[in-house]
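Engineer: sequence first, then the predicted structure, then my questions.
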Amino acid sequence: MKQIVLVTGATAGFGKAIAERLVHDGYRVIATGRRQERLDDLAARLGPDLLPFRLDMDDAAGIAALPASLPEGWRDVDVLINNAGLALGMEKAQAADIANWQTMISTNVTGMVELTRVLLPGMVARDRGHVITLGSTAAIYPYTGGNVYGATKAFVRQFTRNLRCDLLGCNVRVTNLEPGLCGGSEFSNVRLRDDAKAAAVYEGTKPLLPADIAETVAWVLSLPRHVNINEIELMPTCQAAGGLAVARGMKD
């Protein structure tokens, strides 16, 4: 039997690349997202091993109903890939839009934990499964304007670490992937709401691409089930941690 993988945020970027790669590798993939037409396009291209399923990560009722809403033969999810997430704005905390903060928390944290809680009992009962979360180096390295986005990814990091403790003694694995600078997705376009500014983020760089993240996911899943990769931090060679900042000339 082919393993069943549920990928959130599969309409673009990492999620789309992961869904495509895993179908190619012989998995059956439930691709979720809000944009039905993009999900239908994926299904048309990838065939019967991809099930398009509209899901809004802000919809708690929809998440709670998900297992029973899946068709027969698709309900025993073996792998959950918590990919859906976003950043909004680059303003400093004192100037940030509180609505942006609330949206990031709702999607990156609340929706992610609700979906994990819905699917985890089935994995434990079957004594097999894997939860993979898409974190970020923003969980580790702070930067100006990162405020709540970085905090949500720090939550993701600690949540996955604690899941491993709770799952000790059963064959359910947990992995957190923490990419740095990544291009080829809508991330910066959504965050900056300006395509020119988004393009400028990657000028003169060779960033990670969604295919690199999909390759990493495929490798993690390919390992024997007694091997748990706790965390992977990955950056392009054009990026490194920036060190500590010092403000000079401040008034007493």
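Structural biologist: Sure, I can see it.
Engineer: from now on I want contacts and neighbour counts done on CA atoms only, so please keep to that.
Structural biologist: OK.
Engineer: can you give me the strands in the stretch 151-252 of the chain?
Structural biologist: Ranges of strands within the stretch 151-252 of the chain are 172-179, 231-234, based on DSSP state E, counting those that start in this stretch.
Engineer: over to the stretch 1-150 of the chain?
Structural biologist: For the stretch 1-150 of the chain, the strands defined by DSSP E, counting those that start in this stretch occupy 4-7, 28-33, 50-54, 79-82, 129-134.
Engineer: how about the first one: buried residues?
Structural biologist: For strand 4-7, the buried set under the neighbour-count rule, 16 or more other Cα atoms under 10 Å, comprises 4-7.
Engineer: which residues touch Asn189?
Structural biologist: Listed by Cα atoms under 8 Å, 6 or more residues apart in numbering, the contact set of Asn189 reads 195, 197-198.
Engineer: alongside the first one, take a look at this:
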Amino acid sequence: MTVKTGNERPIIRLEKLSKDYGDFRALHGVDLEVRKGEVLAIIGPSGSGKSTLLRCVNYIEPPTSGTLHIADVTVRAGVDDTTRKIRALRANLGMVFQSFNLFPHISVLRNVALPQERVLGRSRAEAEEVARTLLGRVGLANKADQFPVRCSGGQQQRIAIARALALGPKVMLFDEPTSALDPELGLEVLSVMRELAESGMTMLVVTHEMGFAENVSDHALIMAEGRIIEEGPSRELIRNPQTERARQFLRAVNER
């Protein structure tokens, strides 16, 4: 298990990050730092901007304004967000979505290997060797030659995690990775995420899984209406929120 000292320089730093959709402002000048090896849980009510924030970090949704520092890449929204810069930024990031987005017509092994060949230029043999290693890591070595349709939802999400890891990201982004799964299958995915956290992978996790947020993440933040309303050490924040809006949200979660 990696010991997290908190002395690492930020691997992610967001400065005044905003996102507009026409006249609607989805993110309001978000400032955020995440250090190497930290796990950040992002929680809050639906429509609070959590997924938008994650998608702006990966430039799936171009921010309207603000600056992103990801590892050694800096991008100023609307100023120097060139194709080259965005590619360099994304090279540091792996993302896992709510939906699995696997190719149904090729095997599990090829789902994990093909992006390596296309993005990293690895040979088929090298990519498939990496793919087999990562499928073993997520507990799916025996599924390599099957098609995704023969796998459960939890298994498909673990395949998606292996696919993202295969590209060697410095940071993993998870957008509600268990929301489409029943509780038992969700536990399979959370177990893999826990192992990643213990190995020292930097992670930003949008989640409603409060147990994961409290017990696995190092820090948590609560969003509402496109703003960070409270942040701090996960267990302290979840058990003793300081703002009324945060208390309201956490009461609603606990009373479900």
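Structural biologist: On my side now, so go ahead. This one's a predicted model, so the numbers in the text were calculated from it and none came from an experiment.
Engineer: can you give me the TM-score here?
Structural biologist: Structural agreement between the two chains, given as a TM-score (TM-score structural alignment, normalised by the length of structure 1), stands at 0.34; 135 aligned residues with a Cα RMSD of 5.6 Å.
Engineer: before we move on, back to that, format the buried residues of strand 4-7 of structure 1 as JSON lines; extra columns: distance to Glu114 of structure 1.
Structural biologist: What follows is these, written out as JSON lines (distance: Cα to Cα, whole Å):
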{"residue": "Ile4", "distance to Glu114 of structure 1": "19"}
{"residue": "Val5", "distance to Glu114 of structure 1": "17"}
{"residue": "Leu6", "distance to Glu114 of structure 1": "14"}
{"residue": "Val7", "distance to Glu114 of structure 1": "15"}
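Engineer: sorry, back to before: for the strands of the stretch 1-150 of structure 1, which one sits closest to Leu66 of structure 1?
Structural biologist: Closest approach to Leu66 of structure 1 among the strands of the stretch 1-150 of structure 1 (Cα to Cα): strand 50-54, 9.4 Å.
Engineer: quick one: contacts of the closest one?
Structural biologist: Against strand 50-54 of structure 1 from outside (Cα under 8 Å, 6+ apart): 19, 23, 28-36, 39-40, 42-43.
Engineer: show me where the stretch 101-250 of structure 1 has helices.
Structural biologist: With DSSP state H, counting those that start in this stretch, the ranges of helices along the stretch 101-250 of structure 1 come out as 112-126, 147-166, 187-192, 195-201, 210-222.
Engineer: and for the fourth one, what's in contact with it?
Structural biologist: With contacts defined as Cα under 8 Å, 6+ apart, helix 195-201 of structure 1 is touched by 188-189, 192.
Engineer: could you redo the last one with a cut-off of 6 Å?
Structural biologist: Counting by Cα atoms under 6 Å, 6 or more residues apart in numbering, the neighbours of helix 195-201 of structure 1 from elsewhere in the structure are 188-189.
Engineer: buried residues, that helix. List them.
Structural biologist: Of the residues in helix 195-201 of structure 1, those buried by neighbour count under the rule 16+ other Cα under 10 Å are Ala198.
Engineer: repeat for the first one
Structural biologist: If you call a residue buried by 16+ other Cα under 10 Å, then helix 112-126 of structure 1 has these buried ones: 112-116, 119-120, 122-123.
Engineer: looking at those, which is nearest Gln158 of structure 1?
Structural biologist: Looking at the buried residues of helix 112-126 of structure 1 and their distance to Gln158 of structure 1, the nearest is Val113, at 11.9 Å (Cα to Cα).
Engineer: distance of that closest one relative to Arg191 of structure 1?
Structural biologist: Distance check for Val113 of structure 1 against Arg191 of structure 1: by Cα to Cα, to the nearest Å, it reads 22 Å.
Engineer: could I get the buried residues of helix 112-126 of structure 1 as JSON lines with distance to Asn162 of structure 1?
Structural biologist: Formatted as JSON lines, the entries for the buried residues of helix 112-126 of structure 1 read as follows, by distance: Cα to Cα, whole Å:
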{"residue": "Met112", "distance to Asn162 of structure 1": "14"}
{"residue": "Val113", "distance to Asn162 of structure 1": "12"}
{"residue": "Glu114", "distance to Asn162 of structure 1": "15"}
{"residue": "Leu115", "distance to Asn162 of structure 1": "16"}
{"residue": "Thr116", "distance to Asn162 of structure 1": "13"}
{"residue": "Leu119", "distance to Asn162 of structure 1": "17"}
{"residue": "Leu120", "distance to Asn162 of structure 1": "14"}
{"residue": "Gly122", "distance to Asn162 of structure 1": "18"}
{"residue": "Met123", "distance to Asn162 of structure 1": "17"}
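Engineer: just the residues you listed now: which is nearest Pro210 of structure 1?
Structural biologist: Closest to Pro210 of structure 1 out of the buried residues of helix 112-126 of structure 1 is Met112 (20.0 Å), distances taken as Cα to Cα.
Engineer: excluding sequence neighbours, find me the nearest residue to the closest one.
Structural biologist: Spatial nearest neighbour of Met112 of structure 1, chain neighbours left out: Asn82 (6.4 Å); criterion: Cα to Cα, 6 or more residues apart in numbering.
Engineer: that neighbour: how many residues sit nearby?
Structural biologist: Counted with other Cα atoms under 10 Å, the burial measure for Asn82 of structure 1 works out to 24 neighbours.
Engineer: pretty sure it sits against Thr133.
Structural biologist: Yes: taking Cα atoms under 6 Å as the contact criterion, Asn82 of structure 1 and Thr133 are neighbours in contact, 4.6 Å apart.
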